[in-house]
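Novice: this one's structure only:
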C-alpha cells in the first residue's frame, strides 16, 4: 500500500475518532434503541448483542484507548493479551455494576475514561520515563482502566432501568456484542497500523498520532467534567 495512502487513511481514522469522541455520539443512544430498552421484557439475546456491538463501534472513547494500547504491539500474542486484560476489566464491572445496581456518576466515569486516553497517549510518547524516570505496569493499567470503561457501559444501561426478567442473559448478550464490535474495530485499525509500520515515517507520525490521542483525551475529559459541574 503506498505510503501517502497509509498516512491519509490513518489521519482520517484518528481525526474521525477524535471528532466523534467529543459529544453525545461517544455514548449516545438512538431513539429506536432507547425505545427498545425502555420497553423490553424477557430475554432478547440477539437484539442485546446487536446493541452491544453498535455501542462499542460508536463508543469512540473506548476505541481511542484501545488504539493507544495496541499502537506499539507488534506480536499477535501481545495484542491478544492486552485486549484480554481490557476485556476482563470492562466485562467484570459491566455485569457487576448493573446486576448489583451500583450507582456511579456517568460524567465522572466518562471523565476517567477520557483520562485513560490521555494516559495511554502520554505513555506511548515515553512521558513517564522522561518526566518521572518511572514506567507504570502497562498490563495492570489496562486492566484497571478496563474496569472504569465497564462502569461507563454499566451507567448507560442503568439509565433504562432494565427489568430483572432475563436481565443476566441480556447482559451477557450485550457483552458478547461489545466484544464483537471491539474485534471488528480493532481488526480494521490493526490492518492500517501494521501496514503503516513499513513506512520510514512511522516513528514521526506515531508521535503525531499519540499527541492527538492525548489532545482528544483532554477535550473529552474537559467535556465530561463540564457536564458534571453544570448538571
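Specialist: Happy to help now that I have it. Small disclaimer: the values here were computed from a predicted structure and weren't measured.
Novice: Please count neighbours and contacts with C-alpha atoms only from this point.
Specialist: Fine.
Novice: what residue is smack in the middle of the protein?
Specialist: Geometric centre of the chain, nearest residue: residue 62, 0.9 Å, by Cα atoms, centre = their mean.
Novice: List the contacts of the host helix or strand of that residue.
Specialist: Assigned by DSSP states H and E, residue 62 belongs to helix 60-70. For helix 60-70, contacts defined as Cα atoms under 8 Å, 6 or more residues apart in numbering pick out 17-18, 20-21, 25-26, 56-57, 79, 82-83, 113-114, 116-117, 120-121, 124, 142, 149, 182, 185-186, 189-190, 210, 213.
Novice: Show me which parts of that helix are buried, residue by residue.
Specialist: Using 16 or more other Cα atoms under 10 Å as the test for burial, helix 60-70 gives 60-70.
Novice: swap in stretch 106-114?
Specialist: Within stretch 106-114, the residues that qualify as buried are 106-114, counting by 16+ other Cα under 10 Å.
Novice: can you put those in JSON lines and add distance to residue 217 and secondary structure?
Specialist: Compiled in JSON lines, the buried residues of stretch 106-114 are given as follows (distance: Cα to Cα, whole Å; DSSP: H, G, I helix; E, B strand; the rest coil):
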{"residue": "106", "distance to residue 217": "16", "secondary structure": "helix"}
{"residue": "107", "distance to residue 217": "14", "secondary structure": "helix"}
{"residue": "108", "distance to residue 217": "14", "secondary structure": "helix"}
{"residue": "109", "distance to residue 217": "13", "secondary structure": "helix"}
{"residue": "110", "distance to residue 217": "10", "secondary structure": "helix"}
{"residue": "111", "distance to residue 217": "9", "secondary structure": "helix"}
{"residue": "112", "distance to residue 217": "10", "secondary structure": "helix"}
{"residue": "113", "distance to residue 217": "8", "secondary structure": "helix"}
{"residue": "114", "distance to residue 217": "5", "secondary structure": "helix"}
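Novice: Below is an additional structure, to be compared with the one above:
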C-alpha cells in the first residue's frame, strides 16, 4: 500500500473542507445506532465500491463529466438520502437494499467529484492501481471513523438523552438536508451565472 495516497484519502474524508462528503456519510448513517454497525459498514463499503469504480474510470479518462455537473449532483445525492430518512415510516431501518442502492449509486457520483483532484496528484505515473487502491482504503478508513462517531453520538442521544429514535433521525436528517439544499441552490446559481 502507498502510504502517501492512503494519507491523502484519509485526510480528504476527515477534512472539514470536504464537508459534502461528511454530510453524505451523516445522511447515510442517520437512521442507525451503534448496535447497527454491521449494516452501516456494508453501506459505507458499497459507497466506497461505487466511488472507486468511477474514480478509476475517470482517472483513466474512460469517462468524462464536467465538474460543474458533478459538484451540483453531489449535494442532490445528500438531499435525496436525507429526505428518504425524513419520509421513512418506521423507526427501525427496514429496507437495507434501498440504502445499499443509494450508497452504491451515489458513490458513483461522488467518485467523479474526486477524480480531478486525484488526476492532478497522479500526474503521469505509470501504474495507477496502487495509488488508487491506497487512496480508496484511506477514504474507507476515514468514513468508518466518521460513521462510528455518528453511531456512538446517536446512541448516546437516544439511549442516555432519552430522545425518541425517530425524532433524532428526523432532526439529524433535516439538518443534513438543509445544509445540502443550500449547496444545491448555490449550484443552481452557478449554472445561471
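Specialist: Perfect, I can see it now. Quick caveat: nothing in here was measured; it's all calculated off a predicted structure.
Novice: Give me the three-state assignment for the residue of structure 2 positioned farthest from its centre.
Specialist: The outermost residue of structure 2 relative to its centre, with distances by Cα atoms, centre = their mean, is residue 126 at 29.0 Å. Following DSSP: H, G, I helix; E, B strand; the rest coil, we place residue 126 of structure 2 in the coil state.
Novice: Of the buried residues of stretch 106-114 of structure 1, just say which sits nearest to residue 160 of structure 1.
Specialist: Closest approach to residue 160 of structure 1 among those (Cα to Cα): residue 106, at 13.4 Å.
Novice: Which of the buried residues of stretch 106-114 of structure 1 lies at the shortest distance from residue 228 of structure 1?
Specialist: Checking those against residue 228 of structure 1 by Cα to Cα gives residue 107 as the nearest, at 5.4 Å.
Novice: hang on, the earlier thing: which residue in structure 1 lines up with the residue farthest from the centre of structure 2?
Specialist: When structure 1 is aligned by TM-score structural alignment, residue 126 of structure 2 is paired with residue 165.
Novice: Could you do residue 46 of structure 2 as well?
Specialist: Using TM-score structural alignment, residue 46 of structure 2 pairs with residue 85 in structure 1.
Novice: What of residue 167 of structure 2?
Specialist: Using TM-score structural alignment as the criterion, residue 167 of structure 2 maps onto residue 204 of structure 1.
Novice: in the host helix or strand of its match, what's buried?
Specialist: Using DSSP H and E, residue 204 of structure 1 maps to helix 202-230. The neighbour-count check on helix 202-230 of structure 1 (16+ other Cα under 10 Å) flags 202, 205-206, 209-225 as buried.
Novice: quick one: which helix or strand includes the nearest residue to residue 136 of structure 1 once chain neighbours are set aside?
Specialist: Counting by Cα to Cα, 6 or more residues apart in numbering, residue 128 is the residue found nearest to residue 136 of structure 1 once chain neighbours are left out, at 7.7 Å. Here residue 128 of structure 1 sits within helix 127-132, counting by DSSP H and E.
Novice: tell me what that helix is packed against?
Specialist: Taking 3 or more Cα pairs under 8 Å, 6 or more residues apart in numbering; DSSP states H and E as the contact definition, helix 127-132 of structure 1 has no neighbouring helices or strands.
Novice: And the following helix or strand past it, what's buried?
Specialist: Counting by DSSP H and E, the element after helix 127-132 of structure 1 in chain order, helix or strand, is helix 138-158. Residues of helix 138-158 of structure 1 classed as buried: 141-158 (neighbour count, 16+ other Cα under 10 Å).
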